[in-house]
Every structure is written in C-alpha cells, then in structure tokens.
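*Asks:* Sequence first, predicted model second:
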Amino acid sequence: MFEAVIFDLDGTLLDTLEDLARAMNRVLEQSGLPVHPVENYKLLVGDGVENLVRRALPEPMRDPQTVSRAMAAMRLEYSKAWAASTRPYPGVAELLDGLRARRIPMAVLSNKPDDFTKRMVATMLPSWQFQLVLGERTGIPRKPDPGGALEISSSMGIDPAGFLYLGDTDTDMRTAVAAGMYPVGALWGFRTARELLSSGARRLLKRPQDLLEFF
C-alpha cells in the first residue's frame, strides 16, 4: 500500500514547455544563434537550467564561460514571462483533489532552482497543500541523485518504499529507482514511453487522474 506521492514539476504537473522554449530561443536570438522548434525542447529540458542551456547552444559554444553567460540570460528572460503559457495539465486538478480527499501527503521535487520551484507551485497550484516543495539548491546534487527524494521521505516520516514517484523523464525514473520508490511515468509529459520504461518505470499513465487507482 502506498502512503505518499512525490511529483516532478515540469512535464508532470505543469506544462511549461512553451515558456521555457520562448525564453531560451530569445537568448539564442540575442546572440545571433539558431533557435529550436518548441517541440525539440522536450528533449532539452528536465536536467536543470545548466544542461538545458548547454544542449541548446551550438556544440562549439558549450565552453563553461559561454554556458555561464547564457544561463544568466536564460534566467532573466524566463523570469520575465514564465507564466505566459504555463498551466497545469488537464486532469492534474482532479488528481490532486482525489489525493487530498484520500488524505495522501504530497511533495514536489524539481531540478528547477528552489526559489522558482516554490514560486511556481504557489502560483499555479495554490489550492493544494504540499508537505514539501524542493528544487535545485546550492551544494546539493540534482536529480537523478536520490538525495532530494530521500530528504522528503525523512522529513515526512514515511519509508521510501511507501512513495509513488510520478515523473515524465528518465531523470525522474532513475531518481525513484535510486531512492527505493515506485517509479510511475507520465505519458502526457516531455519524453517517450520507451525512455521511461528503459530507465525503470514500473507503470505508465496516460492521464494524471489514473494515479488514483493506486490508492
């Protein structure tokens, strides 16, 4: 019997793709570099802003100094219009309502910067209480390191085996496996069923509310 849920944020609870793509493409345009179609960003996001920027830049320009400058520009551009198109996915409200009705504690674990993760959850998902909301923090390894997931487990006083972990990328599935949690793949997100299964997903869901079948 599962006792709690950890959610990824981008591509799982919130559809952030257009705003991320718009901001990164603006950075590229400002430097006279080629931009990427929005759909291509599904393969670029998910491992933190540094990896997003590195993947978006042309290969000859991925030196640390250029990446650092582009990261600062990306954070600035994204902060200007991060909520322009971002919304919860269809079915997320029904899922969160169902978990609340069942008194299932919930947490969010993201590779977005911690302050931004908290801000996005508070703004976009204000109707639901999350026991813990964690993003990327200085000095703490990002996902797929299991440290954040295990911190949530410890803070909530629930054994890792009691957690469902819902995410949409290989990074999320690897995090869940490493933490000893039950990995569930979100097919409405950014990556493919093949990627999710090959990285450890035990179940794949087509709709957010399908997670309620576990409780």
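*Replies:* Perfect, thanks for sending it. Residues are numbered from 1 along each chain as shown.
*Asks:* use CA for all of it now, contacts and neighbours both
*Replies:* Will do.
*Asks:* how about the helices in this protein?
*Replies:* Applying DSSP state H to the chain gives helices spanning 17-30, 49-56, 64-81, 92-101, 114-124, 147-156, 170-179, 193-198.
*Asks:* now the lengthiest strand in the chain and helix 114-124, what's the angle there?
*Replies:* If you go by DSSP state E, the chain has its longest strand at strand 106-113. Computed with axes from the mean of the first three to the mean of the last three C-alpha atoms, to 10 degrees, the direction of strand 106-113 lies at 130 degrees from that of helix 114-124.
*Asks:* Give me the helices and strands touching strand 106-113, please.
*Replies:* Counting contacts by 3 or more C-alpha pairs under 8 Å, 6 or more residues apart in numbering; DSSP states H and E, strand 106-113 packs against strand 4-7, strand 132-136, helix 147-156.
*Asks:* I'd like to know which of the ones you listed is closest to D210.
*Replies:* Among those, the nearest to D210 by C-alpha to C-alpha is strand 4-7 (13.4 Å).
*Asks:* Summarise which helices and strands that closest one is packed against.
*Replies:* strand 106-113, strand 163-167.
*Asks:* could you redo the last one with a cut-off of 10 Å?
*Replies:* strand 106-113, strand 132-136, helix 147-156, strand 163-167, strand 182-186 (3 or more C-alpha pairs under 10 Å, 6 or more residues apart in numbering; DSSP states H and E).
*Asks:* circling back: looking at the helices of the chain, which is closest to M1?
*Replies:* Of all those, it is helix 92-101 that lies closest to M1, at 14.1 Å by C-alpha to C-alpha.
*Asks:* What residues of that closest one count as buried?
*Replies:* Residues of helix 92-101 classed as buried by neighbour count (16 or more other C-alpha atoms under 10 Å): V92, A93, L95, L96, G98, L99.
*Asks:* Closest to R55 out of the residues you listed?
*Replies:* Distances from R55 to the buried residues of helix 92-101, taken by C-alpha to C-alpha, are shortest for V92, at 29.2 Å.
*Asks:* then this one, side by side with the first:
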Amino acid sequence: MQYFNRAAVTAKAAVFDLDGTLIDSLEDLADSVNEVLTAHGFPTFEVDLYRYKVGNGSRKLIERVLPEDKAGDEALVDALLAEYKECYARNILNKTRPYAGIFNMLKRLQEMGVPMAVCTNKHQSAAEEICRELFAEGTFVEVIGDQPDLPRKPDPLKVLKLAEKMGVSPKEVAYFGDSSVDMETARNAGAIALGVTWGFRTREELEESGARFILEMPADLFTKVEFVTGDDASEASEEK
C-alpha cells in the first residue's frame, strides 16, 4: 500500500536511535553516573550537561565524566563501567519515558506495514529492557545496541545489518536520530538522515552534521518521507 503525502523522498523501512530520539532517558542516565562518581569521590554533573556526554556508548560516557588525569586509566574505567551498568539497571525506568507523539508515530508506521528497528550505542541489555518494557511486543524487527562484535555508531555496520534483515537497501531506510553521531551514521550507511529536535542536541548540530530533514515533532515525519510498502514499494523503485 502506498501513502501519498507529497513528501520529498520515499522509504521502505525506519531505523531509530533510542536515547534522545524515542525516549527521554537523560535523568536516569545522569542519576546513575552521578551515583557512581559520588561513591568514588569524583565531582558530579548537572543533568543537562549529560546531553553532551552520552551518545558514543557507555564506556565513552564514563571516560568523559572522569577527571582528565583519570580518563586514561583503563582499569579504573573498567571498574566504574561495571558499577555504572549495575546502577543503571536499578534506575533504568525510574524517569525514562517515550517522548510525546512517539507512540502515535510508531502506531501509524505499523499500520502502514513499515518494518522498524532500533540502532543505539546503549549497552545491549539496557536497550532490550527499555524496548521490551516501554513498547508493544513486535514493534521492532530488531534492537541492536552496543555489542562486542559490532563497531559503535557512527560506523554504519549496524544500520547495514538492519537494512538487510528488513529486506531493503540502505538508501530505502529512514534513519532517525538526535545527534551528530546519528546523522553521520545515516550518511555513512547511505540512509535518509532525519534529525529530531526534541532530543538531547541542537538543531544547529543536526544541520551541520548533514541531516536531510529536521523534525520538530514526530508527526512531521509524514510530511517529509513517503513510506511505500508491499507491491507499491516495487513500483516506486521502478519509477525511480
């Protein structure tokens, strides 16, 4: 089925970043890291400052919050990372919620028959738990988080694997994210880069890092991208 809305591009699948895109998790992330820092006598940070410390995986997060002379101590980083994961597991859903309009957007995409997946640098177990608890079963074809055998974003491999699993080419994937890491990931994969302004970073960052379109709210998606599914997807590809 094809949905006509005079959008500039067409897509057959959707891949979402998680933190700052589907969910507002900043307070739980900040609380967990600050708890670990306090336990070891290190300075803590205001919640809002964590907007620029997350996005490249849990290990990089720990490195960024440590004093400069400690960030290169691998043994210390390993120990604090393990503590952080335990702490975050306790706090993971204290304050974390999907952003306004996300449920309606996902529901509409499901009704269209658009395959969806999550691609995040959050550690795998946390990503899976959040998606399992906050979103209906079957919403996503797959959730790919930080795994030992996969490079972190902005490397495109995760997106390429998801495109293959969903049976589409990378250029047919609408990729959503709130940061420069996400826009670079989409561009590296050859996907359609959609920046969202309701997340952790600024519109300027998204524009400067190559966002194809900027979404001010989830419903804006349907004015920017035309999703085609089933037989119409094949016809749209032939027309192009």
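*Replies:* Nice, I can see it. Model, not experiment: these values are computed from the prediction.
*Asks:* ok, back up a step: among the buried residues of helix 92-101 of the first structure, which one lies nearest to A186 of the first structure?
*Replies:* V92 (11.4 Å).
*Asks:* that older thread, make CSV out of the helices and strands packed on strand 106-113 of the first structure and add mean neighbour count and distance to M124 of the first structure.
*Replies:* Listed next are those as CSV, based on neighbours: other C-alpha atoms under 10 Å; distance: least, C-alpha to C-alpha, whole Å:
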stretch, mean neighbour count, distance to M124 of the first structure
strand 4-7, 23, 14
strand 132-136, 21, 13
helix 147-156, 19, 21
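*Asks:* Nearest to V67 of the first structure, out of these?
*Replies:* Comparing these by C-alpha to C-alpha, strand 132-136 comes nearest, at 17.7 Å.
*Asks:* what's the mean deviation for the closest one versus the second structure?
*Replies:* Its matched residues in the second structure lie on average 1.0 Å from strand 132-136 of the first structure after superposition (mean C-alpha distance after the TM-score superposition for the first structure).
*Asks:* same for that strand, what does it pack against?
*Replies:* Applying 3+ C-alpha pairs under 10 Å, 6+ apart, one finds that strand 132-136 of the first structure contacts strand 4-7, strand 106-113, helix 114-124, helix 147-156.
*Asks:* would you list those in JSON lines and tack on distance to I140 of the first structure?
*Replies:* Output for those, formatted as JSON lines (distance: least, C-alpha to C-alpha, whole Å):
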{"stretch": "strand 4-7", "distance to I140 of the first structure": "18"}
{"stretch": "strand 106-113", "distance to I140 of the first structure": "11"}
{"stretch": "helix 114-124", "distance to I140 of the first structure": "11"}
{"stretch": "helix 147-156", "distance to I140 of the first structure": "8"}
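*Asks:* Any idea which of those gets closest to L196 of the first structure?
*Replies:* Per C-alpha to C-alpha, nearest to L196 of the first structure of these: strand 4-7, 15.0 Å.
*Asks:* List the contacts of that closest one.
*Replies:* Defining contact as C-alpha atoms under 10 Å, 6 or more residues apart in numbering, one finds that strand 4-7 of the first structure is touched by 13, 99, 103-110, 130-133, 149, 152-153, 156, 158-168, 172, 176, 181-184, 211, 215.
*Asks:* if we go to 8 Å?
*Replies:* Applying C-alpha atoms under 8 Å, 6 or more residues apart in numbering, the set of residues contacting strand 4-7 of the first structure from outside is 13, 104-109, 149, 158, 162-167.
*Asks:* farthest-separated two in those?
*Replies:* L13 and I158 (22.3 Å).
*Asks:* Map N34 of the second structure across to the first structure for me.
*Replies:* Alignment note: N34 of the second structure maps to N25 in the first structure; criterion TM-score structural alignment.
*Asks:* what's near enough to touch its match?
*Replies:* V35, H36.
*Asks:* Please apply the same query to the one 4 residues further on.
*Replies:* Contacts for E29 of the first structure were tallied using C-alpha under 8 Å, 6+ apart; they are V35.
*Asks:* Would you mind measuring from the residue located most distally from the centre of the first structure to R26 of the first structure?
*Replies:* Ranked by distance from the centre of the first structure (C-alpha atoms, centre = their mean), the top residue is G32, with 29.2 Å. Distance, G32 of the first structure to R26 of the first structure, using C-alpha to C-alpha, to the nearest Å: 10 Å.
*Asks:* The corresponding residue of the second structure for E39 of the first structure: what's it in contact with?
*Replies:* Counting by TM-score structural alignment, E39 of the first structure corresponds to D48 in the second structure. The contact partners of D48 of the second structure, by C-alpha under 8 Å, 6+ apart, come to L26.
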